[in-house]
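sequence and computational prediction follow.
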Amino acid sequence: MAPSQEEVTLLGVVGSPFLHRVQIALKLKGIEYKYLEDDLNNKSDLLLKYNPVHKMIPVLVHNEKPISESLVIVEYIDDTCEQNPILPSDFYQRALAHFWAQFMDDKCVVAAAKFVLKVDEKEKEKATEELYEALKFLENELKDKFFAGEEIIGFVDIAAVFIPLLQEVAQIQLFTSEKFPKLFKWSKDFYNHPVVKEIMPFKDQLFVYFKARAQSLAAKKKN
């Protein structure tokens, strides 16, 4: 992928952890792109055209070829641009990175979405328990090359971008330096990385996104 010669467009909604995964990858690679803001409650024709299956952001359009699903997009960016590799070259370490990234989407993101978007207190309590359980696994695995910390941002770091974002938008302190010391330190280091800091949204943008997401889900239930 040659930024100066090829057309790259990114469709998204500011505040979405999935969008910011892709933006971090593009920034790390030095790839210039055109950003188009979409609307979760009034999806654009362009979004419906490029992602007719899930009708969700983010969507990366590279020379008129659309790619959807944030982790798929990040890997595509890494595969098509050699500089500043995101995924490990070692096949075993690469497999581990995929495993933990998928773990986050299957366990952490699902529980986090329930925690943020559910109004019912019982559902929120259950979601909190599920989220803490998932965070415990991450705390125990926060070692070796799973998370790169402040020096090198890798695939698993990017997959975990929702953790510091969730900490920002949550009404309670989700994890502390006492309860999750490794995760707490990683979150601070990652959030303060120059590339990440430049991309991370403001708190009010996060609230706007999650409110729109909740409204979108509520509308789906009515239909």
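Structure received.

when you work out contacts or count neighbours from here on, use the C-alpha atoms and nothing else.
OK.

assign a three-state SS to Gln167, would you?
Following DSSP: H, G, I helix; E, B strand; the rest coil, the label given to Gln167 is helix.

which non-adjacent residue is nearest it?
In space, and not counting its chain neighbours, Gln167 is closest to Leu174: 6.1 Å by CA to CA, 6 or more residues apart in numbering.

measure that neighbour to Tyr92 for me?
According to CA to CA, to the nearest Å, Leu174 and Tyr92 sit 32 Å apart.

so for the two, which residue has more residues nearby?
In this view Leu174 and Tyr92 are compared by other CA atoms under 10 Å, and Leu174 has more residues nearby, 18 against 10.

thought that one was touching Leu165?
No. Here Leu174 does not reach Leu165: they are 11.1 Å apart, not a contact under CA atoms under 8 Å.

what is the host helix or strand of Leu60 packed up against?
Using DSSP states H and E, Leu60 sits in strand 59-62. Using 3 or more CA pairs under 8 Å, 6 or more residues apart in numbering; DSSP states H and E, the elements in contact with strand 59-62 are strand 8-12, helix 45-50, strand 65-68, helix 70-80.

the structure to be compared is supplied as follows:
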Amino acid sequence: SNKSPLLLEMNPINKQIPVLIHNGKPVCESLIIVQYIDEVWNDKSPLLPSDPYQRAQARFWADFVDKKVYGAARKVWSTKGEEQEAGKKEFLEILKTLEVELGDKPYFGGETFGYVDLSLITFYSWFHAYEVFGNINIEAECPKIIT
């Protein structure tokens, strides 16, 4: 295995990154790490809303991004033919669903950058690659997601 002893010690279940080690204790998985950071340092600039319902909604949409976007996007850049076409359709449908949720707000949480925005930003940085590999125009299909 090419996995470091530290990784195997800190994340023995999934044996993968990311792992945040804070005060000698591991916190694993991207969205869980972000929630942890928000809880520990939320007096600085909270990512999750204080209202329990709005917080639950933010978690729902971040989970949607986490579970849906990568799988569909992977089909766009790693397949060809009918499978790629299906992946492109699925990917754009997911982005359109997110665009409806975004509405006319500048960020998913309203006026400030938050948890859902952060969950999507890692995929956003790859949009150009998805466009090239999939021969799609995300800005034309989902302009609100791009801006």
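That came through fine. What you see is a predicted model, and the numbers here were worked out from it, not measured in a lab.

quick check: TM-score for this pair?
Remark: TM-score between the superposed chains equals 0.85 [TM-score structural alignment, normalised by the length of the second structure]; 142 aligned residues with a CA RMSD of 2.1 Å.

quick one: map Thr80 of the first structure onto the second structure.
In the second structure, the residue matched to Thr80 of the first structure (TM-score structural alignment) is Val40.

the residue mapped onto Pro143 of the second structure from the first structure: how many residues sit nearby?
The equivalent of Pro143 of the second structure in the first structure is Pro181 (alignment by TM-score structural alignment). Using other CA under 10 Å, Pro181 of the first structure has 13 neighbouring residues.

not counting sequence-adjacent ones, nearest residue to Pro181 of the first structure?
Closest residue to Pro181 of the first structure apart from its sequence neighbours, by CA to CA, 6+ apart: Glu139 at 7.9 Å.

what does Ile73 of the first structure give?
Nearest one to Ile73 of the first structure, counting by CA to CA, 6+ apart, is Ile67 at 6.1 Å.

give the contact list for the one you found.
With contact set as CA atoms under 8 Å, 6 or more residues apart in numbering, Ile67 of the first structure has these partners: 59-61, 73.

if you rank those by neighbours, which is first?
Comparing those by number of neighbours (other CA under 10 Å), Leu60 comes first, having 29 neighbours.

from Lys143 of the first structure, how far out is it?
To Lys143 of the first structure, Leu60 of the first structure is 31 Å away according to CA to CA.

ok, now Lys220 of the first structure?
Separation of Lys220 of the first structure from Lys143 of the first structure (CA to CA): 40 Å.

more crowded one of these two?
Taking other CA under 10 Å, Lys220 of the first structure and Lys143 do not tie; Lys143 has more neighbours (12 against 9).

just to revisit the earlier point, and the gap between the match of Pro143 of the second structure and Asn140 of the first structure?
With distances taken as CA to CA, Pro181 of the first structure is found 10 Å from Asn140 of the first structure.

export the helices and strands packed on strand 59-62 of the first structure as CSV, with columns for distance to Gln205 of the first structure.
Formatted as CSV, these follow (distance: least, CA to CA, whole Å):
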stretch, distance to Gln205 of the first structure
strand 8-12, 13
helix 45-50, 21
strand 65-68, 23
helix 70-80, 19
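
so which of these is the most surrounded?
Of these, the one with the most neighbours on average (mean count of other CA atoms under 10 Å) is strand 8-12, at a mean of 22.

once the structures are aligned, where does it end up in the second structure?
Using TM-score structural alignment, strand 8-12 of the first structure finds no match anywhere in the second structure.

packing partners for the helix or strand just after that strand?
Next along the chain after strand 8-12 of the first structure, taking DSSP H and E as the criterion, comes helix 17-29. If you count contacts as 3+ CA pairs under 8 Å, 6+ apart, helix 17-29 of the first structure packs onto helix 70-80, helix 155-159, helix 162-169, helix 194-199.

mind doing that once more with 10 Å?
In terms of contact count using 3 or more CA pairs under 10 Å, 6 or more residues apart in numbering; DSSP states H and E, helix 17-29 of the first structure is assigned the packing partners strand 8-12, strand 59-62, helix 70-80, helix 155-159, helix 162-169, helix 194-199.

make a markdown table from these and add distance to Glu37 of the first structure to it.
As requested, those are exported to a markdown table (distance: least, CA to CA, whole Å):
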| stretch | distance to Glu37 of the first structure |
| --- | --- |
| strand 8-12 | 5 |
| strand 59-62 | 11 |
| helix 70-80 | 16 |
| helix 155-159 | 21 |
| helix 162-169 | 19 |
| helix 194-199 | 14 |
